[in-house]
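Peer 1: A predicted structure for the sequence below; I have some questions about it.
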Amino acid sequence: MENHNISRELDFSKLVEKYPELRPWFHHNRFEWHDNSAVVLITRILLQEWGLQVQIDSNRLCPRLFNRLDYLDFMHDLLGSFKNTVGLDVGTGHLAIYALLGAKLYGLEFVASDIDRESLRLAESNISRNGLGSAVTLVHNEPSESFFDCLVSRLGPKHGFVMCNPPFYSSATEMRQRADLKADARAVSAMANELVVEGGEIAFVSRMIRESESHKESNITWFTSLLGKYDSLKPLVSLLRSKKIDNFGVHAFRSSLTQTGTQRWILFWSFKPDRPKADLFNSIVTQKVRREFKCNQKNLKERLHALDSIDVSEPNQSSLVLQVPGNVWSRSYRRQKRYAEDQMRVKITFDENTVVTWKSGLNYQLFESFCNWCKEST
């Protein structure tokens, strides 16, 4: 079952009537989200409404559900479908929330890893309680072990994807300082390893990027991680570029019942050639996979059909799909050695403006060069 439209229209008045224990936390049509006890209670009740029975340890990190749902929804859009896929949740925590929601609401298989044995013990109890043991595999990882081996070894012919909610902070001091800057910051109960790691989220996700290079040829389609700080984006994007990983993007979102909560970012990267939908790239720190400009469209079509070695299909009168073996528009093309990574597929749509969308390929400079060549059709 694929169900990525969980309703956010919660009627708290009806919830309070159905669950009287919520009443102390509901005043003047507002719920007290800034108290950890209230968050634990509403999380348990919402999961119950969605068909999941859980026990939540109030001393451990209690996930914000709509944040997690938004991340899962994004993964569905990124992959196009959850069919024949297995997810990995790195640092799953005691609720194994992505695995629980993924298995229950989307029919997904999940591998859920953690370095904390007690978190895994509690997660196993919640998974068993909901009869999801056949869909979710829990794995204990030592801090020095690879993030991704536990997924690759279980994929078989299926495709994999990676999700992660990394520890945001480099120290308890940084965590307190950032909380002091927020007037509405809620009290958070969590174990140290759930919120703090040496080097913070930059170091954690940098390690993910470096380790992912060892799995270029695996069936893992997308590696992703949630980020809690805008300042983390620039160094991580720079690392991806330094590794010549061109298939990446950043998706910004806000989560709450009305999608107006704290802003978060999802960094995603892949070693496969297929590009995701252009509207998933909504952050200023990412590269563009769709370019729009004005040009002489008749002239551009004539120039395209005159190019050597490209395959052109015309699905309708207003668009072309091109399979391009390299920069065939360049004078130096015949002198160059042709590389597999120079293969590119683009779609050109002709409307009031000309829109070029990058559909497949691993060389971003090639896409930019092609767009610039198209603009010359004036």
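Peer 2: Looks like it arrived, so ask away.
Peer 1: Only C-alpha atoms from now on, for both contacts and neighbour counts.
Peer 2: Fine.
Peer 1: what about the strands in the protein?
Peer 2: Along the chain, the segments classed as strands by DSSP state E run 26-27, 30-31, 85-90, 109-114, 136-140, 159-164, 220-227, 247-254, 263-270, 290-293, 311-316, 319-324, 344-350, 354-361.
Peer 1: Need the ones you listed in CSV (columns: mean neighbour count).
Peer 2: Shown next, in CSV, are those (neighbours: other CA atoms under 10 Å):
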stretch, mean neighbour count
strand 26-27, 12
strand 30-31, 14
strand 85-90, 24
strand 109-114, 26
strand 136-140, 20
strand 159-164, 22
strand 220-227, 23
strand 247-254, 21
strand 263-270, 20
strand 290-293, 16
strand 311-316, 12
strand 319-324, 18
strand 344-350, 21
strand 354-361, 21
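Peer 1: Could I get those in CSV, plus columns for distance to residue 121?
Peer 2: Below are the strands of the chain laid out as CSV (distance: least, CA to CA, whole Å):
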stretch, distance to residue 121
strand 26-27, 33
strand 30-31, 31
strand 85-90, 16
strand 109-114, 11
strand 136-140, 9
strand 159-164, 19
strand 220-227, 24
strand 247-254, 31
strand 263-270, 28
strand 290-293, 46
strand 311-316, 54
strand 319-324, 51
strand 344-350, 47
strand 354-361, 42
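Peer 1: ok, structure two:
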Amino acid sequence: MTAQKPGLHPRNRHRSRYDMNALCQSCPQLQEFIVQTPAGEPSVNFADPLAVKALNKALLAHFYGVAHWDIPEGFLCPPVPGRADYIHHLADLLAESNGGEIPKQATVLDIGTGANLIYPLIGAHEYGWRFTGSETGPEAFASAQAIINGNEGLTRVIRLRRQKDASLIFNGIIHKNENYDATMCNPPFHDSAATARAGSERKRRNLGQAEDGALNFGGQQHELWCEGGEVAFIEKMIAESQQFGRQVKWFTTLVSRGDNLPPLYRALTNVGAVKVVKKEMAQGQKQSRFIAWSFMNDAKRRRPF
């Protein structure tokens, strides 16, 4: 099973096809969801949310040493390979301002870390970085904290902060005299509950599900949509970032559609960002990207932990 998945970062552990036998050894629960493809190879039914969740558990256990991982029903179950790509491209960005070397002690703020805690889990394992994860929802916060508490060593490298005011992003999370090498974010990209539902139904049709079935990757309201959609959310992030420009080396965020870039570039010009970078990513046919901006000309950072 050595076929390569096109487009993934060279350091991404998921470039080869899944070895289902090895994954089942790491997470025996996955075995009950194994099905045969028409070609006779083991796989899972990606239209089954329980199968996708079991696959995620197996991937996190096998590749990232995460012994305990679970999320409440109905919460976003992230596709691990694409999430890992963001981490690896972020590592390249940090290396560019660190003499070509990926920093071994980077500190990263994950905005809206979610019930799944996916970015801190991957980043801490792959690079030994320290993470602060922010979250607004009490159930998601409790889930993420349970993952940290359930895995040996994570309390030393991942901490959570509750964002008490859902209208704020960095305010209330970045404390005075704290510094971060980077922030990252997977923002809600729909602009209403209706468009989020339509997107979910489109995915279900593509997976051959009935329209009233549960979407395989799930998602709560605040994970999927916000007033004004992705552009409004990132514009707010950009506006707030100016206040913390001396405390954060790189602010970054995923941008789901290339069409959304022009207004974001204008917003970055308006706040006086010194450097703006776009990193293109791909997973098979799916194109994605993140943008990064900085208010600093130097690369040296103090550590917040």
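Peer 2: Yep, that arrived. Just so you know, these numbers come straight off a predicted model, no measurement behind them.
Peer 1: nearest to residue 186 of structure 1, of the strands of structure 1?
Peer 2: Nearest to residue 186 of structure 1, of all those, is strand 30-31, at 12.7 Å by CA to CA.
Peer 1: Tell me how far residue 231 of structure 2 lies from residue 255 of structure 2.
Peer 2: 8 Å (CA to CA, to the nearest Å).
Peer 1: swap in residue 113 of structure 2?
Peer 2: According to CA to CA, residue 113 of structure 2 stands 16 Å off from residue 255 of structure 2.
Peer 1: same check, this time on residue 91 of structure 2
Peer 2: As judged by CA to CA, residue 91 of structure 2 and residue 255 of structure 2 stand 18 Å apart.
Peer 1: wait, what's in contact with the nearest residue in space to residue 114 of structure 1 that is not next to it in sequence?
Peer 2: Computed as CA to CA, 6 or more residues apart in numbering, the closest residue to residue 114 of structure 1 that is not its neighbour in sequence is residue 91, at 4.5 Å. By CA atoms under 8 Å, 6 or more residues apart in numbering, the residues touching residue 91 of structure 1 are 112, 113, 114, 115, 164, 165, 166.
Peer 1: Repeat that for residue 136 of structure 1.
Peer 2: Counted by CA under 8 Å, 6+ apart, residue 136 of structure 1 has contacts 99, 100, 103, 109, 110, 111, 112, 127.
Peer 1: Now which residue in structure 2 aligns to it?
Peer 2: Matched to structure 2 by TM-score structural alignment, residue 136 of structure 1 sits across from residue 158.
Peer 1: Also residue 22 of structure 1?
Peer 2: Taking TM-score structural alignment for the superposition, residue 22 of structure 1 sits opposite residue 33 in structure 2.
Peer 1: cool, and residue 72 of structure 1?
Peer 2: Under the alignment (TM-score structural alignment), residue 72 of structure 1 pairs with residue 87 of structure 2.
Peer 1: For residue 179 of structure 2, see how far away its match is.
Peer 2: Residue 87 of structure 2 is 19 Å from residue 179 of structure 2, by CA to CA.
Peer 1: Helices along structure 1, start to end?
Peer 2: All helices of structure 1, identified by DSSP state H, fall at 12-18, 36-49, 65-79, 97-106, 117-129, 149-155, 172-180, 192-195, 200-212, 233-242, 297-306, 364-375.
Peer 1: Save those as CSV, and put in distance to residue 316 of structure 1 too.
Peer 2: Output for the helices of structure 1, formatted as CSV (distance: least, CA to CA, whole Å):
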stretch, distance to residue 316 of structure 1
helix 12-18, 49
helix 36-49, 46
helix 65-79, 25
helix 97-106, 35
helix 117-129, 49
helix 149-155, 38
helix 172-180, 53
helix 192-195, 52
helix 200-212, 39
helix 233-242, 36
helix 297-306, 14
helix 364-375, 20
